[in-house]
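Enquirer: what follows is a predicted protein model with its sequence.
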Amino acid sequence: MFSRTLSKSIERSKFYNTNRNFSISDWFKSWKEAAQTQRLIYPPSPTQFTTNNRIIDVWIDQKQDLYNYINVKPPLLLNFTTATPKTNKITQSLFEILSDKSKYPLGKEPVYMVNILADSQGGRELMMDYVVGNKIPTILVLKHQLPVGRYSPDLENCNEQDLIDFIKTI
């Protein structure tokens, strides 16, 4: 049975914020600001490539969409990332390295790269399948459909040279 002393001890303000006013204009403003920070970036056009690498310009957000690209002969880089400004900076650097012959390590065989949206349902399923963990961004290297390497750049201190050094190990 519910006692009066117990009901008096429960403060309504702990569970329900009475000072919060709902405003449609504030809701749209917050939605617009969130949309500005969650932008997908895309690789340069194929005419701008000076290497034999191939960056798939489709963002994978469903598990079955990856199966179209998994059977490639060259090494496949799976870039598990989100669409935030910090992770976009790393993804953009990776795009520039893979598309520019002057930045790409000499003598390296061509690679394919697929971007996987890690904050989608399919992306989370793929993260579990490939045992990526919760460190985003993570670049996973597949050769003959088997994981052979992984790199998780530091969001604060990663630069292009770190990514180039990683690509040299492929």
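Expert: On my side now, so go ahead.

Enquirer: contacts and neighbour counts: CA atoms only from here.
Expert: Fine.

Enquirer: strands along this protein, start to end?
Expert: 54-60, 76-81, 112-117, 138-143, 146-151 (DSSP state E).

Enquirer: dump these to CSV, plus mean neighbour count and distance to Thr87.
Expert: Output for these, formatted as CSV (neighbours: other CA atoms under 10 Å; distance: least, CA to CA, whole Å):
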stretch, mean neighbour count, distance to Thr87
strand 54-60, 18, 14
strand 76-81, 24, 7
strand 112-117, 23, 11
strand 138-143, 22, 10
strand 146-151, 15, 14
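
Enquirer: same list (those) but as a markdown table, adding distance to Pro105.
Expert: Shown next, in a markdown table, are those (distance: least, CA to CA, whole Å):
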| stretch | distance to Pro105 |
| --- | --- |
| strand 54-60 | 15 |
| strand 76-81 | 15 |
| strand 112-117 | 15 |
| strand 138-143 | 16 |
| strand 146-151 | 17 |
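
Enquirer: closest one to Asp162 among the ones you listed?
Expert: Across these, Asp162 has its closest neighbour in strand 146-151 (10.0 Å, CA to CA).

Enquirer: contacting residues around that closest one?
Expert: Identification of contacts with strand 146-151 by CA atoms under 8 Å, 6 or more residues apart in numbering yields 130, 138-142, 166, 170.

Enquirer: want to throw these into TSV with distance to Thr50?
Expert: Listed next are those as TSV, based on distance: CA to CA, whole Å:
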residue	distance to Thr50
Tyr130	31
Thr138	25
Ile139	22
Leu140	23
Val141	22
Leu142	23
Phe166	20
Ile170	19
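
Enquirer: which pair in those residues spans the largest distance?
Expert: Tyr130 and Phe166 (18.9 Å).

Enquirer: looking at those two, which is more packed in?
Expert: Higher neighbour count among Tyr130 and Phe166: Phe166, with 16 against 13, using other CA atoms under 10 Å.

Enquirer: what about versus this one:
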Amino acid sequence: MFSRNLARSIQRSKFYSQSRPFSITDWFKSWKDAAQTQRLIYPPPASQFTTQNRIIDVWVSEKQDIYNYINVKPPLLLNFTFATPRDNKVTQALFDVLSDKSKYPSGKEPVYLVNILADSEGGRELMMDYVVGGKLPCVLVLKHQLPVGKYVPDVDNFSEQDIVEFLKGV
């Protein structure tokens, strides 16, 4: 009886291993490929800022992490994005404009920027809470904790000047 059950379990395991081949080298290769396409970028250090803006250098991936930043007085920009080279182009331009006084629109009040990793569970929850939609990257403007504006750049035809024009309206 025992040997018959053992024989059946061995036959089942042969069946599963043949229908789903697993290779440790394939697993490492897929992990390496994912690491090459998923790169988080970070803003310049605060010592290089020439504006009064504040870029939070932590990527929010849990819903409760955003609560530390929502109660700020200046307008808050929520940058919903993926960590792909295509979307990093927009995020890097946002960092550059917000940190450089020569690019930032003159006379505008300082803003805070929080980056939200949209492919994390918390990021998806925040996308539903703020009704961001399916087009990413997306920059949402909050004033007094209420959404007052949204900017969805066309990543294919994008320039830094688009962000400057958007920030003039904030």
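Expert: Arrived safely, thanks for sending. Please read these numbers as outputs of a predicted model, since none were measured by experiment.

Enquirer: what about Asp165 of structure 1, how many neighbours?
Expert: Applying other CA under 10 Å, I find that Asp165 of structure 1 has 11 neighbouring residues.

Enquirer: now Asp129 of structure 2
Expert: 10.

Enquirer: map it across to structure 1 for me.
Expert: Aligned counterpart of Asp129 of structure 2 in structure 1: Asp129 (TM-score structural alignment).

Enquirer: any idea how far Pro43 of structure 1 is from that match?
Expert: 26 Å (CA to CA, to the nearest Å).

Enquirer: go on, Glu96 of structure 1?
Expert: 8 Å.

Enquirer: can you check Tyr112 of structure 1 too?
Expert: Distance from Tyr112 of structure 1 to Pro43 of structure 1, by CA to CA: 12 Å.

Enquirer: overlap in contacts of these two?
Expert: With CA under 8 Å, 6+ apart, Tyr112 of structure 1 and Pro43 have common neighbours Ile55.

Enquirer: residues near the nearest residue to Gln145 of structure 1 once chain neighbours are set aside, how many?
Expert: With CA to CA, 6 or more residues apart in numbering as the criterion, Gln145 of structure 1 has its nearest non-adjacent residue at 6.4 Å, and that residue is Ile70. Neighbours of Ile70 of structure 1 under the rule other CA under 10 Å: 19.

Enquirer: out of the strands of structure 1, nearest to Leu66 of structure 1?
Expert: Nearest to Leu66 of structure 1, of the strands of structure 1 and by CA to CA, is strand 54-60 at 6.5 Å.

Enquirer: can you give me the angle that closest one makes with strand 112-117?
Expert: 20 degrees (axes from the mean of the first three to the mean of the last three CA atoms, to 10 degrees).

Enquirer: after superposition, how close is strand 54-60 of structure 1 to structure 2?
Expert: Here the mean offset of strand 54-60 of structure 1 against structure 2 after fitting is 0.4 Å, by mean CA distance after the TM-score superposition for structure 1.

Enquirer: got the angle for that strand vs strand 76-81?
Expert: Using the same axes, to 10 degrees, strand 54-60 of structure 1 lies at 40 degrees relative to strand 76-81.

Enquirer: please report how far the most centrally placed residue in structure 2 lies from Thr84 of structure 2.
Expert: When CA atoms, centre = their mean is applied to structure 2, the residue found nearest the centroid is Leu117 (2.8 Å). Distance from Leu117 of structure 2 to Thr84 of structure 2, counting by CA to CA: 11 Å.

Enquirer: and what of Gly122 of structure 2?
Expert: Taken as CA to CA, the span from Gly122 of structure 2 to Thr84 of structure 2 is 18 Å.

Enquirer: those two: who's more crowded?
Expert: Gly122 (19 against 16).

Enquirer: what's near enough to touch the more buried one?
Expert: Contacts of Gly122 of structure 2 by CA under 8 Å, 6+ apart are 60-64.

Enquirer: so which of those wins on neighbours?
Expert: Of all these, Val60 has the most neighbours under the rule other CA under 10 Å, reaching 22 neighbours.

Enquirer: that one and Tyr69 of structure 2: what is the separation?
Expert: 10 Å.

Enquirer: overlap of the contact sets of these two?
Expert: Joint contacts of Val60 of structure 2 and Tyr69 (CA under 8 Å, 6+ apart) are Val114.

Enquirer: so what does Lys103 of structure 2 match up with in structure 1?
Expert: Match for Lys103 of structure 2 (TM-score structural alignment): Lys103.

Enquirer: all set now, cheers.
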